[in-house]
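J.: below: sequence and its predicted model.
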Amino acid sequence: MYRYDEFDHTLVTERVHQFRDQVERRLSGELTEDQFKPLRLMNGLYLQLHAYMLRVAVPYGTLSSTQMRKLAYIARRYDKGYGHFTTRQNIQFNWPKLEETPDILAELAEVEMHAIQTSGNCIRNTTSDQFAGAAADEIEDPRVYCEIIRQWSTLHPEFTFLPRKFKIAVTGADHDRAAVRVHDIGLQMRRNEAGEVGFEVIVGGGLGRTPVIGQTIREFLPKQHLLSYLEAILRVYNQLGRRDNLYKARIKILVRSEGIENFARLVEEEWSHIKDSALQLPEDEITRIETYFAPPRYERLEDTVREFEVKRFEDRDFASWVRTNVTAHKEPGYAVATISLKPTGKPPGDASAWQMDAVADLAESYSFSEIRVTHEQNLVLPNVRKADLYALWQSLRDVELATPNAGLLSDMIACPGLDYCNLANARSIPVAQRISERFSDLERQHDIGSLKIKISGCINACGHHHVGHIGLLGVDKKGEEFYQITLGGSADENTAIGKIVGPAFSYDDVVDAVEKIVDTYLNIRSEDEEFSDTFRRVGLTPFKETLYAAH
């Protein structure tokens, strides 16, 4: 795990002092809200529907037990006792008092955390695969390069005021768990024919008002050129991106208007001027950063662990949790454990201070004090001995965190929606809660299989509805909440934008509509066929006929 150097400490400490002064000036009336707005946004502080919201950065989704305990303390001391984990692998506190936000930032600085660049028209938190460093299928640990990008992009003077916010994701495996094709820049680690490791560079993806799948502009980029090539892309965007229209300011619009071939040509031309500059990454610098992500001291273990297999055979509930929430590890005798933050009837992505403290303790006991935040709003313990899984599961059950639904229907993504956000048209959280209650029978969910529902309260798509197998978009119809349904989306290596089924459904009817979609899928799927495969085979028609048969 990365540890701050003297530059990080100085930067974060100075920012806390600056923001404390800015808040005092706002509270005294010296600054108006309009004058204060850009200052607070630079520090991750939003003004939402009912209160301020503070978004805290969790770089590439990696936390220590110490940091998680601090987040629990902040939730308890400065908020209403919980935090909300987001699709950017960050955490949000929804009820901080303005006068206390500098104190929160000071608390965060004590454990090498901050809220810098979690908002505004800048490069946001770089995200990654939640299984990075532990996954059996990865080429290399992508967090090394996420950290290099973090250091390069933090307060970069040329990219502090971009045309619009900018998001980068990096994954190290062929199976994409970081949704790289729906980012402004996606980086997928590849091996070339010579066996060298580099990056496929994907540009122009994004969701929101205009959902677009990113396109590849370079099949293979050597590691040493990572920063210079990213800088070339950002320079082209900064020069040509539209600043006259908020809705056309993202790089995806620029790529579309220029055409992918011409955009790639512009990047390569810009890159030719800086390719061999000081931006070239020295091998020893890569090695230096790699040392921070050295694997923990794994024990030499057999991959087959008798006590684990016995418990899985004897305890049906434990076996159910293992089936969904435990993933293969690259080291024999170890496993990756996903902690679902989607218990039946609860807001997706929320964790109480009590639960965060418990996760910190469990990470310390069972996972080398390391925790991950997933872009699907769950937590992960990446390095658990198989022999410890049963004890871990029992402890998780004690704190209501043992829901065995990772990847199943109730493992939904949902934005805060109209309960919190002043941009939303409709509520997301109550719909997610009603769906999870409707499908609370876990045997039924296992029969349904892998099915991802994603819910957004408005067109900004914070809930990633465009890439849900079933996507729900909240819309306003004459002051009433309705939900447009899309089907067939995907955020993995087979990225697809969902297709709109037809007229939107009311708040009262939308859960019934979801159930009809699921029942239709179960009736027409082939043996062992997942929802995405069925949809690709049959298209919208059978689902549409079922949904609108009575209309």
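T.: Looks like it arrived, so ask away.
J.: C-alpha from now on. contacts and neighbour counts both.
T.: Fine.
J.: distance of Pro404 from Glu527?
T.: As judged by Cα to Cα, to the nearest Å, Pro404 and Glu527 stand 23 Å apart.
J.: surely Asn422 touches Tyr52?
T.: No: with contact defined as Cα atoms under 8 Å, Asn422 does not reach Tyr52; the gap is 11.2 Å.
J.: what's the nearest residue to the residue nearest the centre of the chain if we skip its chain neighbours?
T.: Nearest residue to the geometric centre of the chain (Cα atoms, centre = their mean): His375, 2.2 Å. Spatial nearest neighbour of His375, excluding adjacent residues (Cα to Cα, 6 or more residues apart in numbering): Thr87 at 4.1 Å.
J.: and the one you found, how far from Val203?
T.: 19 Å.
J.: likewise Val518?
T.: 34 Å.
J.: among the two, which residue is more densely surrounded?
T.: Applying other Cα atoms under 10 Å to Val518 and Val203 shows that Val203 carries more neighbours, namely 28 against 17.
J.: contacts only, for the more buried one.
T.: 181, 183-186, 214-217, 252, 255 (Cα atoms under 8 Å, 6 or more residues apart in numbering).
J.: mind running it again at 10 Å?
T.: 168, 180-187, 213-218, 233, 251-252, 255, 260, 263-264 (Cα atoms under 10 Å, 6 or more residues apart in numbering).
J.: buried members of those into ChimeraX, please.
T.: Filtering the contacts of Val203 down to the buried ones (16 or more other Cα atoms under 10 Å) takes a single ChimeraX command:
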select :168,180,181,182,183,184,185,186,187,213,214,215,216,217,233,251,252,255,260,263,264
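J.: quick one, helices of the stretch 351-500 of the chain?
T.: 353-366, 389-398, 429-438, 442-448 (DSSP state H, counting those that start in this stretch).
J.: now the second one against helix 353-366, angle please.
T.: In this structure, helix 389-398 runs at an angle of 170 degrees to helix 353-366, with axes from the mean of the first three to the mean of the last three Cα atoms, to 10 degrees as the basis.
J.: what's helix 389-398 packed up against?
T.: On a contact count with 3 or more Cα pairs under 10 Å, 6 or more residues apart in numbering; DSSP states H and E, helix 389-398 meets helix 306-314, helix 316-325, strand 334-339, helix 353-366.
J.: how far off centre is the helix or strand following the second one?
T.: Next helix or strand after helix 316-325 toward the C-terminus (DSSP states H and E): strand 326-328. How far strand 326-328 lies from its chain's middle: 19 Å, per Cα atoms, centre = their mean, to the nearest Å.
J.: try it against this one:
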Amino acid sequence: MYRYTEFDRDFVRSRVAQFRAQVERRLDGSLTEEEFKPLRLMNGLYLQLHAYMLRVAIPYGTLSAEQMRQLAMIAERWDKGYGHFTTRQNIQFNWPKLADVPDILDALADVGMHAIQTSGNTIRNVTADHFAGAAADEVADPRPVAELIRQWSTDHPEFQFLPRKFKLAVTGSPEDRAVTAAHDIGLRLVRQDGELGAQVLVGGGLGRTPMIGKVLRDFLPLPDLLPYLEAIVATYNLLGRRDNKYKARIKITMHEHGLEEIRDLVEAEFPARKALFGGIDQEMLAAITAQFAPPTFETDAEGDVPAWYHGDPVFRSFVDTNTAPHRAPGYAILTVSLKAPGETPGDATAEQMRVLADLAERYGHGELRISHEQNVILPHVPRRHLKAIHDALREAGLASANVGLVSDIIACPGMDYCALATARSIPVAQQIAKRFEELKLEHEIGPLKIKISGCINACGHHHVGHIGILGLDRAGVENYQITLGGDGGPDAVIGERAGPGFAYDEIVDAIERLVRAYLSLRETPQETFLQVHNRIGSDLFRSALYDLEKDSADAA
């Protein structure tokens, strides 16, 4: 894992001291809220529906056990005893008092964390594949590249006031678990003739105008990465709309100017940018990469898992559902679900954070990851420890065997917390999860990604859900639109709107009709919802969703 240098520590401490002075001026009335707003946003502090909210960066989703314990302490001491993990691999504290925020930032700095650039019109927290450095299918660990980008982008003097917020994601796997195509810039690490480089996608994004990123460079050698990224962002900084925030993202710039014009401008800007770097970026990357050396893996990591696996059906279900193949023999990647049916997706109590930190330290080489799907990953687990981990997770309420299934729902905070939301997300997610738990259908249904957003900003990624749900306000009444067939993988696609929306008390029944239609339409138990949709299209699903056959019979 990356460890702060003396420069990092001094930089973060100076920012905390600067913000502490700004908070004091806000509290004594020297600064108005209007004057304070851009200052707090530079430090990840929002004013939400009921209180301030502090968004803490977890760069590329990687945490140490020590850092997780510190988050637990912050949740207990300065919040309401829990934190909320987000789709950008961050954690949000929803109830801090303004006077306490500088102390929270100091506590974060104690363990090499901060909240810089988690908001504002700048380059946000860089996200990455949550299985990075562990996945069996990985071309290369994307985290050194992500850390290089983090260092380059933090407080970059040219890019602190972009036309709009700017998001980057990096994956080292052909499976693209980082949803790179839905980002302003997505990087997919690839090898060409033995050389490591990146496919560069530009202009992706969700929100009110969802778009899939387009390939700007099919192969960019790794030594060219930072100057090429700088050329892209500089081009956007000049061309991007500042007259209308709804048209300010780079996806709109790409749409208005076209891929070829943007490519020509970037390629023209690139040589001068490259000359400015003079190779210092490659020296930095080499030093960073050394810090991401894999742990020393055990040689006898399998242990007695087969006996436990076949003797305990509950444990077997947990292993089958929540583990993924690891690059090292006898190891597994374990995803801990924060989606127990009926609970708030992405929330973890302070005590649960401590349990996860203890398990990582005892059994997982001290590492944890946060996924954009709002779960926690132990990336390096000897399989012989899975039973002990499962037992501890059961006691902590964290042993739900539902990763990737219908109750593993991505949901934004919605109208329970967010000032921008137009509908509730959390209760809908809870009700859907409870419904399918009661029906005992979840494992029969198999892989199915449901994603819910409480407004058009799409923080719940509903556009790329196999089933997406968008909550809107219709004349003061919550109305939920459904999209079908979205996907955030390597062949990313935006879901199609199914038709008219549903009332709050109708949406769960509507989702059940969709899922039952899928079960009746699949040709084998192995055919997933997305595969069925891609094979037959949306029409039969719409018929089930809106009871069209019943309506036709009633009319006759």
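T.: Sure, I can see it. Note that the structure is a prediction, hence the values are computed from the model and not measured.
J.: just the helices from the stretch 201-350 of structure 1, written as ranges.
T.: 226-240, 251-258, 260-274, 283-292, 306-314, 316-325.
J.: quick one, longest helix in structure 2?
T.: The helix spanning the most residues in structure 2, taking DSSP state H as the definition, is helix 6-27.
J.: list the buried residues for it?
T.: For helix 6-27 of structure 2, by 16+ other Cα under 10 Å, it's 9, 12-13, 15-16, 19-20, 22-23, 26.
J.: ok, stretch 104-123 of structure 1 next?
T.: So, applying 16+ other Cα under 10 Å, buried residues of stretch 104-123 of structure 1: 104-109, 111-123.
J.: sorry, back to before: more neighbours: which of Pro404 and Glu527 of structure 1?
T.: Pro404 (26 against 7).
J.: quick one: that one and Ser526 of structure 1, what's the gap?
T.: Counting by Cα to Cα, the gap from Pro404 of structure 1 to Ser526 of structure 1 is 25 Å.
J.: one step back: dump the helices of the stretch 351-500 of structure 1 into a markdown table; add distance to Ile413 of structure 1 and mean neighbour count as well.
T.: A markdown table is the format used below for those (distance: least, Cα to Cα, whole Å; neighbours: other Cα atoms under 10 Å):
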| stretch | distance to Ile413 of structure 1 | mean neighbour count |
| --- | --- | --- |
| helix 353-366 | 19 | 20 |
| helix 389-398 | 21 | 17 |
| helix 429-438 | 8 | 20 |
| helix 442-448 | 16 | 15 |
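J.: dump those to JSON lines, plus distance to Leu98 of structure 1.
T.: Output for those, formatted as JSON lines (distance: least, Cα to Cα, whole Å):
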{"stretch": "helix 353-366", "distance to Leu98 of structure 1": "21"}
{"stretch": "helix 389-398", "distance to Leu98 of structure 1": "34"}
{"stretch": "helix 429-438", "distance to Leu98 of structure 1": "25"}
{"stretch": "helix 442-448", "distance to Leu98 of structure 1": "42"}
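J.: Leu540 of structure 1: which of those helices is closest?
T.: With Cα to Cα, the closest approach to Leu540 of structure 1 among the helices of the stretch 351-500 of structure 1 belongs to helix 442-448: 18.5 Å.
J.: which residues touch that closest one?
T.: With Cα under 10 Å, 6+ apart as the criterion, helix 442-448 of structure 1 contacts 320, 323-324, 403-405, 407-410, 439, 449, 451, 518-519, 521-522, 528-531.
J.: any idea how far Val233 of structure 2 is from the residue mapped onto Ile274 of structure 1 from structure 2?
T.: Structural alignment (TM-score structural alignment) places Ile274 of structure 1 against Arg273 in structure 2. The gap separating Arg273 of structure 2 from Val233 of structure 2 is 11 Å, by Cα to Cα.
J.: which residues are in contact with Gln282 of structure 2?
T.: 148, 222-226, 288.
J.: could you find the counterpart of Ser410 of structure 1 in structure 2?
T.: Under TM-score structural alignment, Ser410 of structure 1 pairs with Ser407 in structure 2.
J.: sorry, back to before: gap between the longest helix of structure 2 and the chain center?
T.: 27 Å.
J.: after that helix comes which helix or strand?
T.: helix 33-41.
J.: give me the neighbour count for Thr32 of structure 1.
T.: Neighbours around Thr32 of structure 1, by other Cα under 10 Å: 12.
J.: what lines up with Thr483 of structure 2 in structure 1?
T.: Checking TM-score structural alignment: Thr483 of structure 2 goes with Thr486.
J.: give me the neighbour count for that match.
T.: 24.
J.: leaving out chain neighbours, which residue sits closest to it?
T.: Nearest to Thr486 of structure 1 is Ile500, by Cα to Cα, 6+ apart, at 4.3 Å.
J.: pretty sure the one you found sits against His466.
T.: Yes: between Ile500 of structure 1 and His466 there is a contact at 9.4 Å, judged by Cα atoms under 10 Å.
J.: all strands of the stretch 451-551 of structure 1, in order?
T.: 453-456, 470-477, 480-487, 499-500, 505-506 (DSSP state E, counting those that start in this stretch).
J.: where does the fourth one end up in structure 2?
T.: Translated: strand 499-500 of structure 1. Going by TM-score structural alignment: strand 499-500 of structure 1 matches residues 496-497.
J.: and the contacts of that stretch?
T.: Contacts for stretch 496-497 of structure 2 (Cα under 10 Å, 6+ apart): 463-464, 466-470, 481-486, 537-538, 542.
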